[in-house]
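K.L.:
Got a predicted structure plus its sequence, pasted below:
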Amino acid sequence: MEPGFGWMVFTALVGESVAIYGLLKSANQWYYVSRLGREQYPLPPGDMGWPLIGNMWSFLFAFKYGDPDSFISNMVARFGRTGIYKAYMFGSPSIIVTLPETCKQVLMDDERFKSGWPKSTNELMGRKSFLGFSGEEHKLLRRLTAAPINGHKALSMYHEYIKEVTINSFDELAKANRPIEFLIEVKKITFKIIMHTFLGSEVDPMMKTLEEEYANLNNGLRAIAINLPGFAFYKALKARKKLVKILQAVVDGRRARKSSNLSETQQDDGVVNGC
């Protein structure tokens, strides 16, 4: 093969790669922005990212490596300090605002700006969760669920349990004779107390399973909604099914005991006893 021909092939491959790269990078821009018409819908500067994925790779990368501000800093460096940018986030065309005044306007104007969540979050949390309601419906649901544990009198029933769990947990950590991540350990203690408060002592034997599955569920809330093995959303959906199965068994057991007039102390029953 002649050297000249080899360079021609190499140049053609490089040119083709650049063309494909440019085409893919422009696909979202053409599809979502160009069809709106500039005169009718003037949009802020920004980058719509890759097809389907959008800007999520750089967004998740910034959070994973502990530098979330770098995502916005990159926008500012590329498009100027405008305070508002277009992007493609969580499977939808999005507008990102960064100025305090603009953020305040968006967050406080319930008539023109409705609260919403990514598809992955809605599917994992459910349509009837707190996230699925707004306004008066949200306030009503919050009052109904928070009433049993609001106030000093309600929480005083769990004081001894909270004290016991906290002391025992710190004793175990002290005996471990190894470095610990304090925030993670405190989260575990808090999770154990919350589960006991809402579900009662019968979930104590399965606390580790609940903790692991909840962690898997939480990891999928901000992930891209790709339901394929290896993705966080896929793992979160499996965790949700396991958690629903466990919680449903607890609720069914409470209802069965209640119908059979089998009473337990209010502290041991937990909040779910009111179901």
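P.N.:
Ah, there it is.
K.L.:
Could you use CA atoms for every contact and neighbour count after this?
P.N.:
Will do.
K.L.:
so who does residue 185 touch?
P.N.:
Applying CA atoms under 8 Å, 6 or more residues apart in numbering to residue 185 gives no contacts.
K.L.:
Secondary structure element holding it?
P.N.:
Here residue 185, judged by DSSP states H and E, is contained in helix 182-199.
K.L.:
what's downstream of that helix, the next helix or strand?
P.N.:
For helix 182-199, the following helix or strand on the C-terminal side (DSSP H and E) is helix 207-220.
K.L.:
Helix 182-199 and that following helix, what's the angle between them?
P.N.:
110 degrees (axes from the mean of the first three to the mean of the last three CA atoms, to 10 degrees).
K.L.:
helix or strand right after helix 207-220?
P.N.:
The helix or strand immediately downstream of helix 207-220 is helix 232-259, counting by DSSP H and E.
K.L.:
which other helices and strands contact that next one?
P.N.:
helix 119-125, helix 207-220 (3 or more CA pairs under 8 Å, 6 or more residues apart in numbering; DSSP states H and E).
K.L.:
need those in JSON lines with distance to residue 67 and mean neighbour count, can you?
P.N.:
JSON lines is the format used below for the helices and strands packed on helix 232-259 (distance: least, CA to CA, whole Å; neighbours: other CA atoms under 10 Å):
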{"stretch": "helix 119-125", "distance to residue 67": "23", "mean neighbour count": "18"}
{"stretch": "helix 207-220", "distance to residue 67": "18", "mean neighbour count": "18"}
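K.L.:
got another, please set it beside the one above:
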Amino acid sequence: MLHVGLCLVALFVVSITHWVYKWRNLKCNGTLPPGSMGWPLLGETLQFIAPSHTLDTSAFIKNRIKRYGSIFRTSLFGSRVIVSTDSELSYMVFQQEGRSFESWYPPSFRKVLGNQSLAFMHGGLLETVATRNMERWVSQETTELKTAVADMIYEFMGKKMISYDPVEKPSENLRENYEAFVRGLYSFPLEIPGTAYYKCLQGRKKVMMMLKNMLEERQAKPNEVQNDFFDYVIEELKKNDTTLTEEISLDLIFGLLFANHESTSQAITLAIKFLTDNPRALKELAEEHELILKKREKPEAGLTWEEYKSMTFTFQIINETLRLGNIAPVAFSKALTDIKFKDYTIPSGWVVMVCSPAVHLDPVNYKDPLKFNPWRWEGMELKGSSKTFMVFGGAQRYCVGADLARLQMAIFLHCLVTKYWWQPIKGGDIVRTPALQFPNGFHVQFFEKDKQQ
């Protein structure tokens, strides 16, 4: 019996040794980029998600660039990954979407985002919502900006998409459940009570249940029209030849609300932080918007499309904020075939992680890359993407909500600098995990502009 036990132990040790050897010595029809796969299964995930207290490219990425160059291999979230900080490879990945590459997310991401993950609407309502919220902020001694802006975005998007009103249903707080979801999105996928990932899944579960209940309530009242996305969903689900399912529609809504929560609210908060620290930029921004008001025949009229398109310096502010902020720090794609790039081979089935901060903060691409300098965009393309500017992806992977995000930021800044001024109270520290976060918030006090500054 002892011999049998020893044989089993020996077999187990040999199997594990063989598995670890295969993990570290990968086969490839060519030359793999250099790098380390870390520990089996765990890979280098913990190093990747370690907090970084700077806007600069994370230490995880910078250290490996020094050691291996602009393209290297690793293992993240249980998958074999080629990390690209090379602008040419990153651009190629976006351009070859649907041919050599396809969009991909780690299994843990797919589980919390939903397997089916559009944007529409424009200005008047958002301007009204922004103004109403700022009027309320003025009455407060301090406002935690990230939370306040996120609430404002939910008020706007929630009403347009699902007729959600947090005032009518205070117990159904979408934003709070999304906060729990966001905090655990870039965490190691351990589905154990108490872990960040478990809380993330619980946050998603609660939001999805709320959305499902809202949809069912609307389906029970077929003659009640709200002129929102749910109306479209209900009509489409009635068709016999529809490809839309309830699961797809709820995942789409979940994804759109998540994208606005993270991207737009983070970007607006960051823009105000940058403007707070740069009086010259704030002055020029205010002058651009005051000129818009002066040119109006009716000063009380709302923003027009022509006025929006005239906001040249505003778009410079937005581009520079997005370049420095890197709100979406990584993008994943899976290779559909063996791909040769320079001296390396990306094997079929491997994942390429495009690391946009390494491109946007490269001194070769931008002088003094960590400096907030909106004037660097003078005379340059202010929309779209390029090899050195891919904050919204590119080609088929270009973010469908990019124009909406720019519009929201521009309208918010217009309302802010034409009617209010502010002073920082506390917070404003930034941490990346790798997503951008304000761990201590960013607390400011707002004042009406006609009152003495």
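P.N.:
Cool, got the structure. Small disclaimer: the values here were computed from a predicted structure and weren't measured.
K.L.:
Please state their TM-score.
P.N.:
With the length set by TM-score structural alignment, normalised by the length of the first structure, the two chains reach a TM-score of 0.68; 215 aligned residues with a CA RMSD of 2.8 Å.
K.L.:
ok so, going back, mind giving me TSV with the helices and strands packed on helix 232-259 of the first structure and columns for distance to residue 11 of the first structure?
P.N.:
Formatted as TSV, those follow (distance: least, CA to CA, whole Å):
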stretch	distance to residue 11 of the first structure
helix 119-125	42
helix 207-220	42
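K.L.:
Out of those, flag the one nearest residue 193 of the first structure.
P.N.:
Nearest to residue 193 of the first structure among those is helix 207-220; the distance by CA to CA comes to 10.2 Å.
K.L.:
now the closest one, how far from the centre of its chain.
P.N.:
Here helix 207-220 of the first structure is found 13 Å from its chain centre; the criterion is CA atoms, centre = their mean, to the nearest Å.
K.L.:
Would you mind getting the angle between it and helix 232-259?
P.N.:
Per the same axes, to 10 degrees, the angle that helix 207-220 of the first structure makes with helix 232-259 is 140 degrees.
K.L.:
With the second structure overlaid, report how far the helix holding residue 185 of the first structure is off on average.
P.N.:
On superposition with the second structure, the mean distance recorded for helix 182-199 of the first structure (mean CA distance after the TM-score superposition for the first structure) is 1.9 Å.
K.L.:
Give the buried residues for that helix.
P.N.:
Buried residues in helix 182-199 of the first structure, defined by neighbour count with 16 or more other CA atoms under 10 Å: 188-189, 191-193, 195-199.
K.L.:
about what we covered before: nearest to residue 61 of the first structure among the helices and strands packed on helix 232-259 of the first structure would be which one?
P.N.:
Nearest of those (CA to CA): helix 207-220, 14.1 Å.
K.L.:
where does the residue most central in space within the first structure sit relative to residue 14 of the first structure, distance-wise?
P.N.:
In the first structure, the residue lying closest to the centroid (CA atoms, centre = their mean) is residue 221, at 2.9 Å. The gap separating residue 221 of the first structure from residue 14 of the first structure is 39 Å, by CA to CA, to the nearest Å.
K.L.:
now the strands: where do they sit in the second structure?
P.N.:
For the second structure, the strands defined by DSSP state E occupy 71-76, 79-84, 101-103, 143-144, 330-335, 339-341, 344-346, 351-355, 420-427, 431-432, 436-437, 442-448.
K.L.:
Out of these, which one sits most buried?
P.N.:
Comparing the strands of the second structure by mean neighbour count (mean count of other CA atoms under 10 Å), strand 351-355 comes out on top with a mean of 26.
K.L.:
Read off where that strand ends up in the first structure.
P.N.:
On the basis of TM-score structural alignment, strand 351-355 of the second structure is assigned to no residues in the first structure.
K.L.:
now the angle from that strand to strand 330-335?
P.N.:
Between strand 351-355 of the second structure and strand 330-335, the angle comes out at 150 degrees (the same axes, to 10 degrees).
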